[in-house]
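**Student:** pasting a predicted model and its sequence here:
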Amino acid sequence: MKTAEIAQRYLEYFERNGHVIVPSASLVTDDPALLFTVAGMVPFIPYLSGNVPAPYARAADVQKCIRTNDIEEVGKTPRHGTFFQMLGNWSFGDYFKEGAITYAWDFLTGAEADGKLGFDPKDLWVTVYEEDDEAFELWKRIAGLSEDRIHRLGKDTNYWSTGLPGPAGPCSEIFFDRGPEYGIDGGPATDDDRYVEIWNLVFMQYAIEDVRSKYDFRIVGELPNKNIDTGMGLERVAFIKQGVDNMYETDQVRPVLDRAVELSGRRYGADHEDDVRFRIIADHIRSSLMLLSDGVTPSNEGRGYILRRLMRRAIRSMRLLGVDGPTFPDLFPASRDAMRDAYPIVAEDYARLSAYAYAEEATFLRTLAAGSVILDASLEATKDAGGTALAGDEAFLLHDTYGFPIDLTLEIAEEAGLSVDRAAFDTLMQEQRARAKADARSRKRALADLSVYRDLRLKGETVFTGYTDLETESSVLGILVDGLPADRASQGQIAEVILAETALYAESGGQVADRGVIIGPGYELEVLDVQKPVAGLVSHTVEVTSGEVGVGQPATSVVDAANRRAARQAHSATHLVHAALRDTLGKTATQAGSLNRAGYMRFDFTWGQSLSDATKSEIEEIANNAVRDNLEVTTRVVALDEAKSLGAMALFGEKYGETVRMVDIGGPWSRELCAGTHVSTSAEVGLISLVGESSVGASNRRVEALVGLDAFRSLAAERALVSQLTSTLKTPREQLPARIAELTASLKAAEKKIAAYETKALGDRLPALVEKASTVGAHRVVAESLGTAASTDDVRGLALQLRDRLGASAGVVALGAEVGGRPVVIVATNDAARGAGAKAGALAKVAATALGGGGGGRDDVAQGGGTDAAALPAALAAVKAALAA
């Protein structure tokens, strides 16, 4: 039974049983405590926690998930994968334990001919929370299981909570017995390789407080509405139904593994270590493809870092299998073809996805080449120093700064006859992980703070009237001061105010929040920010500028009309520039982010190279032609599927409901899903002036533009500057580029002549400097300050010439100079001096310490520098003192 068929059977079964089928949310979650959707319940947290009323009583879904906390186990066990799919059925105050158990057992054991899965009941075992007698009895009655097939387990495995105050409850898990060839008999409590968990039923029935850990808390009572949260692992069910040993051999994953086998020339099943690498590749390529399809791009932080890590682990595994060249052009198409039936977007958008993937592989292959050079130098230095192990901090630097994998470092070090101080490396890694966990805990605390909005959200959604009105009369539903509910806020205080209706736009979709005021009887509030802390609720951060505001009072939100007008211009300009980019570059240039504020817009898009001046001019002209043509701007609310069928573009990672707001400019020429505010016709945008284009990561570019009056003022300033140049240089405007080029060339020629004179002047000082050589200890030493020099290279060249003039005796040269306003000291030693113990690198460090900086280098020539040029005499004296010691 194919994986996609299992999912389809699941959805059809629960739809027949009155469940609303909910599409999968993005892998990118807006939960501040999470980078990704790590479990099927994540999109439903607002409903399960009671912060937002559930829009349905019962639902079912197939949710995409990414989880990397067990990444080191990928490939080693039959069930650990970074990307996985959870089949879930949900009840919000509707059916409870009996219903959940009935549905689960019926779907699992019902006949395949009836659209169910056809598991043999004798292969299924169940666990319940040790104190949940109700679930124990229900399993006996509904499933007919004997008591020895129902294991009672403790809180560590069979009790669910978020680790925060709020909802919690016991859970019950269903396991499949793979048979005696996979382990010992006795049920789930004895062997989790033989007995594979396939379904978890959470009975969310209690409220908890005083949470000391995930399993240490105080139950304060039952929830008024009990919920059901279930999750069945699609990949786990698939490998059982397909009769294979693990999830990596299922129909959605195995094709990538097979392609890796072909590329490597090695056989799957012949060697355990190779098999683990094949599975890592199969898992990570699929996970990378799915992350890319949800708008994540490789980077050095956050979600992008996780994606980069997955890709690089796959590349590293291919390398360890003996393949050094590019492999993504073979592996990613295999994953695309395996996943396209379940997720058509991976095929429809493959040109964009593959551009990121292939560019990342090319970048990392260059990184590996560069890292190998650095590692080789470190290994050589370790050997020269008589060491047997590469320092842990050097291995960590390669890993953390250059992305060089530790196991590759271990492999290359072993080939060089050295080990790696793995203990020191692991300590540094643990410290880094501790910092990451501390950051995650701080984000989790931020999530906990959202509970203060629960009661306010239960009063209904905030109505946004700002599409048509700039003033709206309403009332104060709630006030928060320092994050806590309050009855009132007084003059001078900063507070959050929630209104029933508002004309003020909350920051979203790239558009910044409105400016404005909220006024009422006896008070006025300056609006500092407007946000949506939870779905459907708008919160205004305000400063009470006069009077006192209280809950229940009348309130009128007033938008700063000039700022809103300019923000609308910028947002509509963003749509025009997006359409112009696609006209110029093609349909693969899609939006990757934006920011719109009054008078300014920036737009990030997928593209792998910088834009030429001609291309930028063409984009600017197309966008301004659209302004000139006074295109009609229309907005309408339509079903999401209808909007997609009409070709509306959506922002990756943005969450959309069943209905969406679609913005057209000139009909289908620019058609996007957008909740922002816009002009009525394109002519209202005014002038669009591109002022910047830059890279914001691999295969991502950014254009920036000024809009409306800001664009005009910028161009007027440039006109004034050009006028000043034409007057000063007495050159017509059209001849300015040639005149400035001429002057620049003349200046460079003059600088070269001056540098040549300065170099010659330094060289002329050579005989006098030789005469100043003195004996310090066992060395003949020249330690002099040259004053100012044109370049460090000049000082270095003179030092080397001086060293040669000192003859065969132990000679040390230390020359100081001020170069570009900063002090530098060059130290050079000859063979005899080095034989007597004088090392240039060590002496340069001594000098640099006196200069307030750092230095070092080879034993024969080295450099030190700092910030205090007045300390050059002291630095040279320190070199002499070190030689005399």
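**Tutor:** Arrived safely, thanks for sending.
**Student:** all contacts plus neighbour counts: C-alpha atoms, from now on.
**Tutor:** Will do.
**Student:** so what touches stretch 117-134?
**Tutor:** Outside stretch 117-134, the residues that touch it by C-alpha atoms under 8 Å, 6 or more residues apart in numbering are 6, 107-112, 135-136, 149-155, 158-159, 170-178, 187-188.
**Student:** at 6 Å what do you get?
**Tutor:** Contacts to stretch 117-134, defined as C-alpha atoms under 6 Å, 6 or more residues apart in numbering, come from residues 108-112, 149-154, 158, 170, 172-177.
**Student:** so how far is the lengthiest helix in the chain from its chain's centroid?
**Tutor:** When the chain is parsed with DSSP state H, its longest helix is helix 350-384. Centroid separation for helix 350-384 versus its chain: 20 Å, with C-alpha atoms, centre = their mean, to the nearest Å.
**Student:** which elements pack onto the next helix or strand after it?
**Tutor:** Downstream of helix 350-384, the next assigned helix or strand under DSSP states H and E is strand 389-390. If you count contacts as 3 or more C-alpha pairs under 6 Å, 6 or more residues apart in numbering; DSSP states H and E, strand 389-390 packs onto strand 419-420.
**Student:** after the strand it packs on, which helix or strand is next?
**Tutor:** helix 422-448.
**Student:** distance between the ends of stretch 578-597?
**Tutor:** 16 Å (C-alpha to C-alpha, to the nearest Å).
**Student:** now it: buried residues?
**Tutor:** Using 16 or more other C-alpha atoms under 10 Å as the test for burial, stretch 578-597 gives 578-582, 588-597.
**Student:** comparison target, given below:
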Amino acid sequence: MQTHDIRQRFLDHFIKAGHTEVPSASLVLDDPNLLFVNAGMVPFKPYFLGEQTPPFDRATSVQKCVRTLDIEEVGITTRHNTFFQMAGNFSFGDYFKREAIGFAWSLLTNSVDEGGYGIDPEKLWPTVYLDDDEAESIWHDEIGVPAERIQRRGLKDNYWSMGVPGPCGPCSEIFYDRGPAYGVEGGPEADEDRYIEIWNLVFMQNVRGPGGGKDNYEILGPLPKKNIDTGLGIERVACILQGVDNVYETDLLKPIIDLASRLTGRAYGAGNHDDDVKFRVIADHARTAALLIGDGVLPGNDGRGYVLRRLLRRVVRSVRLLTAGSEASGTAPAAADQPTMGDIISLVVDTMSPSYPNLAEQREHIVDVAVAEEASFSKTLAAGSKLFADAATATKAADRSTISGDDAFTLHDTYGFPIDLTLEMAAEAGLSVDREGFTELMAEQKQRAKADATARKSGHADLSVYREFLDRGPTLFTGFDELISEATVLGLVADGARVQSATPGQELVVVLDRSPLYAESGGQMADVGTITTGDGVRLRVTDVQKAGKSVWLHKVTVDEGEIAEGDEVIAAVDQSWRRGATQGHSGTHMVHAALREVLGPTATQAGSLNRPGYLRFDFHSGKPLSDSQRREIEEISNAAVEANYPVHTFETGLTEAKQMGAVALFGENYGDVVRVVEIGGPFSMELCGGTHVASSAQIGPVTVIGESSVGSGIRRVEAYVGMDSFRYLSKERALMAGLASSLKVPSDEVPDRVEQLVSRLKDAEREVERLRADSARAAAGGLIDAATVSGDTLLVGGLVPGGLDANGLRGLATDLRGKVADRLAVIALFAPSADGTKVPFVVATTESARSHGIKAGDLVKEVAPLVGGRGGGKPDLAQGAGSDPAGVEPAMGRIRDVVRDR
């Protein structure tokens, strides 16, 4: 049975049993506890925590999940995956243990013709919590499972909670016996490799207190309503129904491994465990990466972006290592050195899109992001190879044969250089790597990550204070049609608690039944304004946010009077602010349309921010805009302004909007009904919930003020609109007029004249530097004549006048060393700056000195503290910088002592 069929059968089974199907949520949710959705119940958390009332009594879903804590373990065993699909059925105060167990058993054991999975009931072993006699009785007396196949387990195994104070309860897990070939008899208690868990039925009936781990907390008491939360692993069931050993051999992952085998020239399952690990990494990580990109995640250096970057880079790394192995054995395919990410990610889209059609819709975007990261990482690997070479040279120079764990960790963590490549290259260089030291540092990093995750869990935002308002229904937003609205105060919240009234000076949150003030979302900043009453109460609104994406939270300061719950008020938007905000937001749409016209449809939005008079727009692109492209984008935007296009907004179905060509933001979750903003018909059509101008001329001039990189494959355009654009242009015009006057040329000749002046200045600076170097060399010419002998070593050096920089000083030291190359000699030069705040220094040694154990790097470390600085380098040449010129003489004395006493 194919995985997509397994998934659909689950949903059909529970829909038939009266459950509402809930589509999988995005892998990225607005949850302070989670980087990614990691369990099927996560989208239902507000219902289980009591923050919102569920709109249904029973539901079912197949949720996309990602867990990344054990990334390094993926592939080493066949039990770790980063992406998986968790099928679940949920009851919110409706049915409980008996029905949950019955639903699960019938789906697992009913025949395929009856809509079930057709699993042999003799292969199934349920477990229950230690004192859950009720669950055991249902399994034994009603389902008919023999008592010897029902096992009781403790808090750690058969008691579930979210990891934070809140709902919890005993659970009953269902295991499948794979047979004696996979381990010993005795049920899950004896061997969880032979008996694999496929379904967990959680009987959510209690409330837990604070504490860490799976069993270090107190059960506080019963929940008001008993709930059901179950999770069936789609991939694990696929293993069973497809008769394979592990998920990597199922229909959704094995094709990726087969493709990787063709691309690299290596074989999977040929007895080489290391190769098999790499194949599994490619299949697992490529699939996870594609799903993450499809939900709006982009490679970056922190948070979710960093996880995605690690996944993609591990794919590239594994492909490279497999290819290197095939090249060594002479089995490499003809195109072994070509990029592979495009082919791999395209296949992932093909295999997963039957269940997740958005992947096919976003194919080009997903592939482009992955390919760009592959190209970026190739450059990183090149840089890492140079860094590795430096570490290897330093290791050999220190007469060591092992690269330190610290060096290996720095290469891995800071520069993204994989430990496998470090090990391979070390072996080629005749070196080993301190794996123990590296592993310890990795463990420390992982411990910090776990501590951070724990901290995030304890910081879970308590939205229960707003539950009454969420249950009441959404705030009516009137701001599309009016800027002033009559409203009723539904509630006041101060310091996380409801209050009945507030007086001048207090800061609090006001909940209204209706509001014209825009709540921050979609890149548009919140409106500011006022809330007033007829008898002199005045509240200053400084921000508006949303609770549960539906209730407006007005953050206010009470300026005058006393506000109370139930008051009738007037909510008003600052009209000047709104005018500028609509200019910025509509201007963002204009710039987006212009970018797509200049760069093509791949220049999709990756984020935006607009406020009165200003906009910034992030878009996908692998290279900077040229000057001509920037001008063209600006011209297209302003041509649309001049055309005075009408701006239309309307609501329609999501499918219909996409068919019309409306552009959607990648990663954004849209409902069935969406709002479309159309500017000039086909010129710009986007899904958007923000406020906009009535016609494009109201945006005013658009002036692009900057373009920069904000991450791998992501560029940012910034622009002014309206009066801010005019003020910027006026300031630029005044600056140009001033330059033209100073240079005594017409304005259109200023660029050429400035270029001439810059060229002359550079020539002059080079001449000054040449004269300074000549002066220093002339002054240093007598250093050899004044050299002293310490023991049998010639010591050349001391103060060098002329203010040489580090490069000049190094060149001078090299020249002097050449003049005494046949001697056992050390050159030590110090060149204090004119203001006496910096002391660059350099030490060089001749070959004879090095053969006698005198190393420049060691000498620099000896003298650097004496001049208040630091330094280092190789045995033949080392340098540093300090801040204390008074230390030069003691430093020379120290060098003299060291070479004498060697």
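**Tutor:** Sure, I can see it. Remember, it's a predicted structure, so these values are computed and weren't measured experimentally.
**Student:** nearest to L410 of the first structure, of the buried residues of stretch 578-597 of the first structure?
**Tutor:** Using C-alpha to C-alpha, A592 comes nearest to L410 of the first structure of these, at 37.8 Å.
**Student:** list the contacts for the closest one?
**Tutor:** So A592 of the first structure contacts D604, F605 (C-alpha under 6 Å, 6+ apart).
**Student:** now with 8 Å, please.
**Tutor:** So A592 of the first structure contacts G295, F603, D604, F605, T606, L651, F652, N700 (C-alpha under 8 Å, 6+ apart).
**Student:** how about the helices in the stretch 1-150 of the second structure?
**Tutor:** Assigned by DSSP state H, counting those that start in this stretch, the stretch 1-150 of the second structure shows helices spanning 3-16, 45-48, 97-109, 133-137.
**Student:** now distance to E765 of the second structure too, for the ones you listed, in JSON lines please.
**Tutor:** Listed next are the helices of the stretch 1-150 of the second structure as JSON lines, based on distance: least, C-alpha to C-alpha, whole Å:
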{"stretch": "helix 3-16", "distance to E765 of the second structure": "70"}
{"stretch": "helix 45-48", "distance to E765 of the second structure": "66"}
{"stretch": "helix 97-109", "distance to E765 of the second structure": "81"}
{"stretch": "helix 133-137", "distance to E765 of the second structure": "86"}
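**Student:** could you dump those into TSV with distance to M442 of the second structure and mean neighbour count added?
**Tutor:** What follows is these, written out as TSV (distance: least, C-alpha to C-alpha, whole Å; neighbours: other C-alpha atoms under 10 Å):
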stretch	distance to M442 of the second structure	mean neighbour count
helix 3-16	36	18
helix 45-48	33	18
helix 97-109	41	18
helix 133-137	43	17
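**Student:** to S725 of the second structure, which of these lies closest?
**Tutor:** Nearest of the helices of the stretch 1-150 of the second structure (C-alpha to C-alpha): helix 45-48, 44.2 Å.
**Student:** by how much does that closest one deviate from the first structure on average?
**Tutor:** With mean C-alpha distance after the TM-score superposition for the first structure, helix 45-48 of the second structure departs from the first structure by a mean of 1.6 Å once superposed.
**Student:** residues contacting that helix, please?
**Tutor:** By C-alpha under 8 Å, 6+ apart, helix 45-48 of the second structure touches Q52, T53, P54, F92, P167, N227.
**Student:** and if we set it to 6 Å?
**Tutor:** Q52, T53, P54.
**Student:** stretch 565-574 of the first structure maps to which residues in the second structure?
**Tutor:** Using TM-score structural alignment, stretch 565-574 of the first structure corresponds to residues 579-588 of the second structure.
**Student:** and if you look at stretch 421-430 of the first structure?
**Tutor:** Mapping stretch 421-430 of the first structure onto the second structure (TM-score structural alignment) gives residues 434-443.
**Student:** mind listing the helices for the stretch 501-650 of the first structure?
**Tutor:** Going by DSSP H, counting those that start in this stretch, the stretch 501-650 of the first structure shows helices at 561-585, 613-628, 640-645.
**Student:** so where in the second structure does the longest helix of the first structure end up aligned?
**Tutor:** With TM-score structural alignment as the criterion, helix 350-384 of the first structure aligns to 363-397.
**Student:** quick one: the matching stretch to the first structure mean distance?
**Tutor:** Averaged out, stretch 363-397 of the second structure is 2.3 Å away (mean C-alpha distance after the TM-score superposition for the first structure).
**Student:** and the angle for the strand or helix carrying D229 of the second structure with helix 97-109?
**Tutor:** Here D229 of the second structure, judged by DSSP H and E, is contained in strand 219-233. In terms of direction (axes from the mean of the first three to the mean of the last three C-alpha atoms, to 10 degrees), strand 219-233 of the second structure departs from helix 97-109 by 20 degrees.
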